[in-house]
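**Student:** Based on what follows, work out the 3D shape:
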Amino acid sequence: MAVNSHKSPSVFLQVPTGVTNTGNASHIVKMSFSDVMTKIQMAEKTSDAEKMYTYKGVLYPRLMCPEENLKAVETMEAREDDIMLVAYPKCGFNWMVGVLNKIMAEAGVQKIETESKVAPLIEFFGPDKLKIVNEAPSPRFMGTHLHPDNIPASFYEKKTKMLVIFRNPKDTLVSYFHFSNNNPVLPSGQSFDSYFSQFMSGDVGWGSYFDHAVAWDKKMDDPNVMIVTYEALKQNLTEGVRQISTFFGFKLTEDQIQQVSGQSTFNAMKQSSADTHGNLGNIFFRKGVVGDWKNNFTPEQSREMDEVFNKRLAGTRLGAKLNYQQYCQ
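**Tutor:** As a prediction, the model looks like this:
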């Protein structure tokens, strides 16, 4: 994969840490360009079979979150004022990073820069990086794809606020398929049929979508957890920005809310992705449409997904929030 050496391509980038800003701004230390290039070069020499490994029964990408990272994260110390963004892969995580960055900038918590704004996935940083994070001043903005039961216990003990974004499972599968086939650190060259089977069995990075969803459904009464859906945000981003700002305690004026939502549509993020993500922008921001699964699923695959959804999530509050009948049938 060609990478523009004049950009800082954010394969998986930021961890907030104390650097140059003053006041109560959140701070960010970035994975350097050379670090990114090293990972890509390693991926080119790594077979697809070696790119994934299992840790405590869940698959993870070896190059980005080796076992030492996952072990180190388990004892990470959270803070009450941490800002945590959580999502199963390809549910709108990078989009929400941009939205949260703009909200925090308007609230005076973070400065907007021209460099990448991809949030830190805590599982991508080993013991040395996590030591920097632990010493960083507040507030810290971080993120994760980890299953809720695998998020460090301190985040629940400290009652850290977590924004969780979910997307309908059919579009998530399609987006994850394309992402995997175009990301050098993940296995590629798979057929859609093959990937469909792996996704449905949970044999993909970070495990089963449905396991994540069922676990988060159990936390919907937690006042420190806010679950939003990709589809609802696409339909009314302004209301989403308003609710997210309130949840984190950011007091924005109506004009600020309108400004953030206007600048944060998926299309706006995609157009600016050359600045925020370098040549990898098209990998992170592909289509962003609702219903693309119809261009990929066979009728049999659609029925199989329907059966699993009905078995695992029908009748749950998160299942209702996903509005499966409208978006997946």
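**Student:** Only C-alpha atoms from now on, for both contacts and neighbour counts.
**Tutor:** Fine.
**Student:** Can you identify each of the strands in the stretch 201-329 of the chain by residue range?
**Tutor:** With DSSP state E, counting those that start in this stretch applied, the stretch 201-329 of the chain shows strands at 225-229, listed in chain order.
**Student:** Any idea how many residues pack against the residue nearest to residue 65 when sequence neighbours are not counted?
**Tutor:** Nearest non-adjacent residue to residue 65, counting by C-alpha to C-alpha, 6 or more residues apart in numbering: residue 124, 4.8 Å away. Residue neighbour count, defined by other C-alpha atoms under 10 Å, stands at 23 for residue 124.
**Student:** Run through the residues that contact the residue nearest the centre of the chain.
**Tutor:** Centroid check for the chain by C-alpha atoms, centre = their mean gives residue 93 as the closest residue, at 3.1 Å. For residue 93, the residues meeting the contact criterion (C-alpha atoms under 8 Å, 6 or more residues apart in numbering) are 85-87, 165.
**Student:** Which strand or helix spans residue 172?
**Tutor:** Taking DSSP states H and E as the definition, residue 172 sits inside helix 169-182.
**Student:** any chance you could map the strands in the stretch 51-200 of the chain?
**Tutor:** Using DSSP E, counting those that start in this stretch, strands in the stretch 51-200 of the chain cover 52-55, 58-61, 83-87, 141-144, 161-166.
**Student:** elements contacting the third one?
**Tutor:** Taking 3 or more C-alpha pairs under 8 Å, 6 or more residues apart in numbering; DSSP states H and E as the contact definition, the neighbouring helices and strands of strand 83-87 are helix 93-106, strand 141-144, strand 161-166.
**Student:** Let's see this one next, to set against the first:
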Amino acid sequence: MMPDYSWFEGIPLPDMWVQKEIVEDVRNKFVVKDEDLIILTYPKSGTNWLIEIVCLIQTKGDPKWIQSVPNWERSPWIETKSGYTVLTSKEGPRLISFHLPIHLFAKSFFSSKAKVIYLIRNPRDVLVSGYFFWGNTNLVKNLESLGIYFERFLKGNVRYGSWFEHIHGWLSMRERDNFLVLYYEDMKKVSICLTVTTQLGTRA
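**Tutor:** Now for the predicted structure:
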């Protein structure tokens, strides 16, 4: 069974795919380009859903790309070794995913014009989704009860750290012109409205 996580500057990192050395390189060496598009989320906030939407927008609705290429190749997680390797060698505009708090992101981003989408989800749903996600993987040695996990979530002692500090840190950027804040719940409402509209239009 895999170890639970290791700590780096107060943040628990899942050892399976995030290494401290890569996180340090992301922060200190990675060069964010003005034409990059960055998807920022706390885990279990709708990251994969947002990646699919952005990819469909980029291809003007043509689904061939998302049907033939996995999302971790279309929008690599920069804090992983494989994602970092792909992104550092990729030419042209890059679509980048990132889960960690603001103090661990690339320093070069803060003087760039790269566009950012920050997706926020209700912490109650993040907590429940995270608990069952980790419980259904082989990445956790001993998953505690939901009650204990809830207490640890409130203290930030879960993988990727505190949801509250993550939100507080990244929302400090919300006044920037290149920083867009989206809410999972609003996306869900729009999705439901579009589905209903489509179904009604089909029946008419």
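**Student:** Aligned to the residue nearest to the centre of the first structure, what sits in the second structure?
**Tutor:** When the second structure is aligned by TM-score structural alignment, the residue opposite residue 93 of the first structure is residue 47.
**Student:** Check the offset of the helix holding residue 172 of the first structure from the chain's centre.
**Tutor:** Chain-centre distance of helix 169-182 of the first structure: 13 Å, with C-alpha atoms, centre = their mean, to the nearest Å.
**Student:** now do stretch 163-173 of the second structure
**Tutor:** Centroid separation between stretch 163-173 of the second structure and its chain, computed with C-alpha atoms, centre = their mean, is 13 Å.
**Student:** I would like the residues contacting that stretch, please.
**Tutor:** Outside stretch 163-173 of the second structure, the residues within contact range by C-alpha under 8 Å, 6+ apart are 42, 100-103, 118, 120, 123, 153, 156, 179.
**Student:** Taking those, tell me the two that lie furthest apart.
**Tutor:** With C-alpha to C-alpha as the measure, no two of the contacts of stretch 163-173 of the second structure lie farther apart than 153 and 179, at 26.6 Å.
**Student:** the more surrounded of the two?
**Tutor:** Neighbours of residue 153 of the second structure and residue 179, each counted by other C-alpha under 10 Å, are more numerous for residue 153; the result is 21 against 18.
**Student:** show me what contacts that one?
**Tutor:** Applying C-alpha under 8 Å, 6+ apart, one finds that residue 153 of the second structure lies in contact with 127, 162-163.
**Student:** Going by distance to residue 95 of the second structure, which of these wins?
**Tutor:** Within the set of the contacts of residue 153 of the second structure, residue 163 lies nearest residue 95 of the second structure; the separation is 23.3 Å, counting by C-alpha to C-alpha.
**Student:** Count the neighbours of that closest one for me.
**Tutor:** One way to gauge burial is a neighbour count; for residue 163 of the second structure, by other C-alpha under 10 Å, it gives 24.
**Student:** swap in residue 105 of the second structure?
**Tutor:** With neighbours defined by other C-alpha under 10 Å, the count for residue 105 of the second structure comes to 21.
**Student:** State the distance from the aligned partner of it in the first structure to residue 84 of the first structure.
**Tutor:** Using TM-score structural alignment, the equivalent of residue 105 of the second structure in the first structure is residue 151. Remark: distance between residue 151 of the first structure and residue 84 of the first structure (C-alpha to C-alpha, to the nearest Å) = 11 Å.
**Student:** Also residue 171 of the first structure?
**Tutor:** In this structure, residue 171 of the first structure and residue 84 of the first structure are 24 Å apart, going by C-alpha to C-alpha.
**Student:** one step back: ChimeraX command for the buried members of the contacts of stretch 163-173 of the second structure?
**Tutor:** Buried members of those can be picked out in ChimeraX with the line below, counting by 16 or more other C-alpha atoms under 10 Å:
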select :42,100,101,102,118,120,123,153,156,179
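**Student:** tell me which of the contacts of stretch 163-173 of the second structure is nearest to residue 76 of the second structure?
**Tutor:** residue 100 (13.7 Å).
**Student:** Please say which position in the first structure residue 37 of the second structure maps to.
**Tutor:** Counting by TM-score structural alignment, residue 37 of the second structure corresponds to residue 83 in the first structure.
**Student:** now do residue 144 of the second structure
**Tutor:** Residue-level alignment of residue 144 of the second structure against the first structure, with TM-score structural alignment as criterion, gives residue 190.
**Student:** residues touching that match, list them.
**Tutor:** Contact partners of residue 190 of the first structure, counting by C-alpha under 8 Å, 6+ apart, are residue 181.
**Student:** Contacts for the lengthiest helix in the second structure next, please.
**Tutor:** Using DSSP state H to assign secondary structure, the helix with the most residues in the second structure is helix 184-203. Contacts to helix 184-203 of the second structure, defined as C-alpha under 8 Å, 6+ apart, come from residues 45-46, 119-122.
**Student:** Name the residues of stretch 131-147 of the first structure that are buried.
**Tutor:** The neighbour-count criterion (16+ other C-alpha under 10 Å) identifies 133-134, 136, 138-147 as the buried residues of stretch 131-147 of the first structure.
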